[in-house]
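> Just a sequence and a predicted model for now, questions to come.
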Amino acid sequence: ANKNFKVYQKPSTDIQYLGMNGDKAPFDNLKVRQAFNYAIDKDAVLTVALNGYGEVASSIIPSTIFGHKDGPYTYDPKKAKALLKEANFNFNQTLKLWASGDTRKKIAEVVQANLQDLGIKADIEMFEWGAYLQATNSGNQQFFLLGWSSNPDPDSMLTPLFSKGSIGAQNRTRYVNEKVEKLLADGRVEMDQAKRQKIYNDLSDIVMADATWVPLYTGNNIVGANAKLQGVELSPQGLWNIEKLHY
C-alpha cells in the first residue's frame, strides 16, 4: 500500500435491480415475483459486480436517500420454493433474462445459477446498450437487469420508475398501483419532513410487497487523495465538500 495515498469510499445513490414485467407470464403472478425476491443471493451478486465495494439493497430506495426503509425479503431459497409451489409455477418453461454490458452479464449468471438451484431454467439474452433500452421500453421483456442513479430526493427516482405515466419509458416493469400514484403526488407537495418520510416509507412498503423489483445493490463512490489532505468528505453522489479541505 502507498502511504502517501488514501482511498475514501461511501455508498452512492445508485441502485441496481432485477426487474420483472408484471404484464408477462410468469411475472403476472405476485407469488412468483415474491419468490424471486427470496431466490437471489445478493451478496454473491455484489461480489461479482463490484468485488463487494458497495452494499446489498434491501429496498427500492437506497439507504443514502431520504425515505429509505428496509424491505421484508432475505435470501431464503426454501421460502422461494414454497411460494413457487403455491403459484403452481411451471418448471418446464425456460425464462428469458435480458441484460447489457459485462457487469450485468456477470450478475445475470449469478441469477441464472440461483434459479437453477430451484429448478428454474433461464436463458440469458445480451443486448447492445442502445438496443437494450429500446427493447425494454417495448414491454416484450420477461425479466431484466438495470440500474438507476438518483439525486438525494426520492421523487426523482420513484416517479420515473414506478408511476404509470412512465410506462414505455423508465417504468420498465410496467408497474401500476393507484395507492402508489396517490403517495407520489402527496410526496411532491408535502413540506413537513416527518410526514414526507412516512409517505415514502409507506410507498416503499407497497412496492416491495408487490415485488415488481428485486433490488440488488448500491455501489460505493470511491476516490483517492493525497494522504496529507485533511477534511475529506465525500457525498453519496460522489461530490467533494471543498470548504473543509486543508493540509
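That came in fine, so what should we check first?

> only C-alpha atoms for contact and neighbour calcs from this point on.
Will do.

> Quick check: what element follows the top helix by length along the chain along the chain?
Longest helix of the chain, by residue count under DSSP state H: helix 193-210. Following helix 193-210 in sequence order, the next helix or strand is strand 213-226 (DSSP states H and E).

> Buried residues in that following strand, which are they?
213-221 (16 or more other C-alpha atoms under 10 Å).

> cool, and stretch 39-48?
By neighbour count on 16+ other C-alpha under 10 Å, the buried set for stretch 39-48 is 39-46, 48.

> coming back round to it: for L83, state which of the buried residues of strand 213-226 is nearest.
V214 (15.3 Å; C-alpha to C-alpha).

> quick one: contacts for that closest one?
By C-alpha atoms under 8 Å, 6 or more residues apart in numbering, V214 lies in contact with 17-19, 36-37.

> ditto for Y132
Going by C-alpha under 8 Å, 6+ apart, Y132 touches 99-100.

> picking that back up, so can I have JSON lines of the buried residues of strand 213-226 showing distance to Q142?
Formatted as JSON lines, those follow (distance: C-alpha to C-alpha, whole Å):
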{"residue": "W213", "distance to Q142": "12"}
{"residue": "V214", "distance to Q142": "14"}
{"residue": "P215", "distance to Q142": "16"}
{"residue": "L216", "distance to Q142": "18"}
{"residue": "Y217", "distance to Q142": "21"}
{"residue": "T218", "distance to Q142": "23"}
{"residue": "G219", "distance to Q142": "25"}
{"residue": "N220", "distance to Q142": "29"}
{"residue": "N221", "distance to Q142": "31"}
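
> Alongside the first one, take a look at this:
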Amino acid sequence: MPGEEGEEVAEEEPEMLLEPFDAPPLEEIDAKVKWVDQRVIDPIELLAKQLEKEPPLTDVETALQLKNNFPPNKENNDKILSALGRLPKSDQEVDYDATIVRHVGGDAKSTNPLMISSVTEFDVVGLMGIEIYGFDWNMDPLANSDYVVSWQTSEDGMYDKLVLRDDIYWSDGKKFTAQDVMFSFQVIMDPESRVPAVKQGTDKIRWVQAYDDQTVVYFHRESTPVNVWNINFPVIPKHVYEETIKEDPTMRLSDAHAKLESNPICGGAYKLVKHDRGQEIVLERREDFYMVDGKQVRRKPYFKTIRFRIIEDPNTAMLALKTGSIEEMAITADLWTTQANDDKFYEKNTKVTATEWVSFHICWNTKSPFFSDKRVRQAMSYAFDHQEMIDKLFSGLYEPAAGPFHPTSWMSPKPMPEPYQQDLDKAEELLDEAGWVDSDFDGIRDKEINGKRVRFEFSVTCPPSPIMERVARLLKRSLSKIGVACNIKLVEFTALQQMNLDGQFEATLGGWGTSTDPYSSENIFATGEGRNYGRYSNPEIDKLFDQGQKEFDREKRAEIYGEIHKILYEDQVYTWLFYRNSFYGFNKKLRGYRFSPRGPYNYSPGFNSIWAAQP
C-alpha cells in the first residue's frame, strides 16, 4: 500500500495468486476421468414445472382486491402470492412494451460485473451480465440453458467441464466465447485487481482453460463441496479489457475504464442506456440477446425498459409507489403497518411478505482502541435497547438477531443462542473489567492507552436511511446511560461502501443478505478477508472455515458452521440487531414474483419471471 503523501515507500512484490500451470490436452482429461452430468435448464421452465404442483389459492381478480393483514393473519398474504406469483399462460397476456420502474435505495458505484458489492449493483449489473451458472429458490445449483449446452463434473470432484452455446453475443456485436471466461478468471486472480466480493471462492480454483471457443475446463485445487459455487464468477469481454487492463489493472483509474463504466459492454438480456448519478439508472432490452440472424433463440425478456429510481428516503419512495412513479419497493416495517395499509396504497398496489435470510448489525472495528476487547463489544450489546428497537422502530415485524445465520437456515446452530437483551448493570460491569472507568467524574468513561488518557467517545457511521438513523440514535441514547459518548456520522451510500472496505470507521451500521452457501461468510469473518470490515481475527474461526469447505456431509457441515456462528456471537464482532424478512409492495399490473431466502431477485429466475399484464 502506498504511504502518506510525500512519504517514500519501497515497492513490494505483488502477491502471487496464480502459479504457472500447463493445462493438459482435453483428450487426456476425458480419457482419465468419469464425467457426471449436472443440471442445465431454463429457469423459467423450472419455475413453470414447480407452479404446476402449486394450484392457486384464489383467482387473480380476487387477489387484487385483497388487503394483506399480516400480521397477525397470513392467509391473504399466501393467496396474493399464490395468484399473482404465476407465469403467463400465453404471450398474449404479457405487455412486452412495458417499462417497469424499480426502486433502489442507493446508487451503483460500478457497472463492472467484477466490481459488484452492493445490493444495487447486484440488482442492476445482474440484468446486464452473462449468467452461466445460477441457483433456484431452494439454493440448488444449475447452469442456464440460455448460455450453456452441457455442464459436467468429474466423479472425483477435481474438474468441471462446460460447453457454451455458439449464439451468444456481447452488446458490441462480438461473440462471447470460452476465452472470455478464462480471461475473466485471470483478471480476478490478478493481485492488482481489487475485487474482494468476487475473488472469494474463485481463488480456490487452480486454473481455468479454454480449449476452444465453446469448451471450458475448471481445474480445482482439491475436491470440496463448494467447488460448484466457486466456478460461478462474473465474466467480462476479453476483447474490450485485454488492452485497458495493461494500463490500469485496478479497472478504476484510467479514462478508458471510466468510459466503460458509463457505457459497459453487456452480455445479458439488458444494456445500460442512462446513468444519472443519484437519480436513476435505465436499462433497455437487447433485441440481439434473444434474436440471432432473424431467428428467436431465447425467451424474449418480459420488459422493454427497466428504470431504477434512486430514492434514499423510504417515505419518499412510498409516496412514489402510491402515485405510480415507482412500481415496486422493499417496504420498511414502519411503513408496512401505516402508509402501506391505507386505501391510497391499495388503489395501485398490493403487498406481500416471505422469509428472507437477511441480518442487520453494528460492526465494531476491532483495530480501534475502543473495540479491540471482546468485553467492550459485549458491553455495547448489553447496553443497546433491543426491545425498543423491535417494538417501536419495527412494529414487531422483525425478529431479534442472534448471529450471522438465519434460524430457518440449515447452517444455523440448533438451538440458536439467546438474543441479547438490554442489561445496563452487566454492560457497566464489563466496561469496568476492561478498564474503562470515569476517572475524572465528567460522566464519560476513559482509559489510559499508551500513556495517554482516552475518552470513550466514538462515531458510528450510517447510511442516510431514516430507519438506520433511528437505530443509530437509539444506540446513542442507550450508550449515554453507561458513560459512553456516541456520535452519529451520516455517510452517502457509495462513500460508506469505500470507508467500510478501507476499515476507516470505528463502528458502522450495515446488513448482509445470504449467499448460496455459508462458506462465503469466510469473506466477512476470516482473517484478512476483503469484506472483513471490522478486521476481526480468530484462528479458531479460520480453522473452522477451512474445515467447512472440505466436509461433504451436510449434517457435519451444519455442525461446523453452527460452531462458527456460536463463536462469532460470543465474540460479538457485531452487535446483531435483527433478521428482516422480505416485505415488498408491487404495482397491481405486475405478476410472476416469487421469493427465495434472497428475496424476489438475485436467484434463478428471480426478476426474470416478473411480467406486466396487458392493460
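Thanks, I have it. Everything numeric in this text was worked out from a predicted model, so none of it was measured.

> about what we covered before: pick the one among the buried residues of strand 213-226 of structure 1 closest to I61 of structure 1.
P215 (8.8 Å).

> Please pull up the equivalent of that closest one in structure 2.
Per TM-score structural alignment, the equivalent position to P215 of structure 1 in structure 2 is W576.

> Can you tell me the closest non-neighbouring residue to that match?
Excluding the flanking residues, the one nearest W576 of structure 2 by C-alpha to C-alpha, 6 or more residues apart in numbering is H361, at 4.4 Å.

> which residue in structure 1 lines up with the one you found?
H361 of structure 2 maps onto Y17 in structure 1, by TM-score structural alignment.

> For its match, give its distance to L84 of structure 1.
21 Å (C-alpha to C-alpha, to the nearest Å).

> got a list of contacts for the helix or strand in which the residue nearest to W576 of structure 2 is found?
Using DSSP H and E, H361 of structure 2 sits in strand 359-364. Strand 359-364 of structure 2 is contacted by residues 371, 377, 401, 404, 406, 506-513, 533-534, 573-580 when judged by C-alpha under 8 Å, 6+ apart.

> hmm, back to that, what angle sits between the longest helix of structure 1 and strand 213-226?
Helix 193-210 of structure 1 and strand 213-226 are oriented at 120 degrees to each other (axes from the mean of the first three to the mean of the last three C-alpha atoms, to 10 degrees).

> which of the residues in helix 193-210 of structure 1 are buried?
196-205, 207-210.

> so how far does that helix sit from its counterpart in structure 2?
Taken over the aligned residues, the distance from helix 193-210 of structure 1 to structure 2 averages 1.3 Å (mean C-alpha distance after the TM-score superposition for structure 1).

> roughly how far apart are P463 of structure 2 and A472 of structure 2?
Noted for P463 of structure 2: a distance of 10 Å to A472 of structure 2, by C-alpha to C-alpha.

> Please apply the same query to H361 of structure 2.
The value you get for H361 of structure 2 to A472 of structure 2, if C-alpha to C-alpha is used, is 11 Å.

> sorry, back to before: can you redo the buried residues of stretch 39-48 of structure 1 as JSON lines with distance to V232 of structure 1?
Shown next, in JSON lines, are the buried residues of stretch 39-48 of structure 1 (distance: C-alpha to C-alpha, whole Å):
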{"residue": "A39", "distance to V232 of structure 1": "39"}
{"residue": "I40", "distance to V232 of structure 1": "36"}
{"residue": "D41", "distance to V232 of structure 1": "34"}
{"residue": "K42", "distance to V232 of structure 1": "30"}
{"residue": "D43", "distance to V232 of structure 1": "29"}
{"residue": "A44", "distance to V232 of structure 1": "31"}
{"residue": "V45", "distance to V232 of structure 1": "30"}
{"residue": "L46", "distance to V232 of structure 1": "26"}
{"residue": "V48", "distance to V232 of structure 1": "29"}
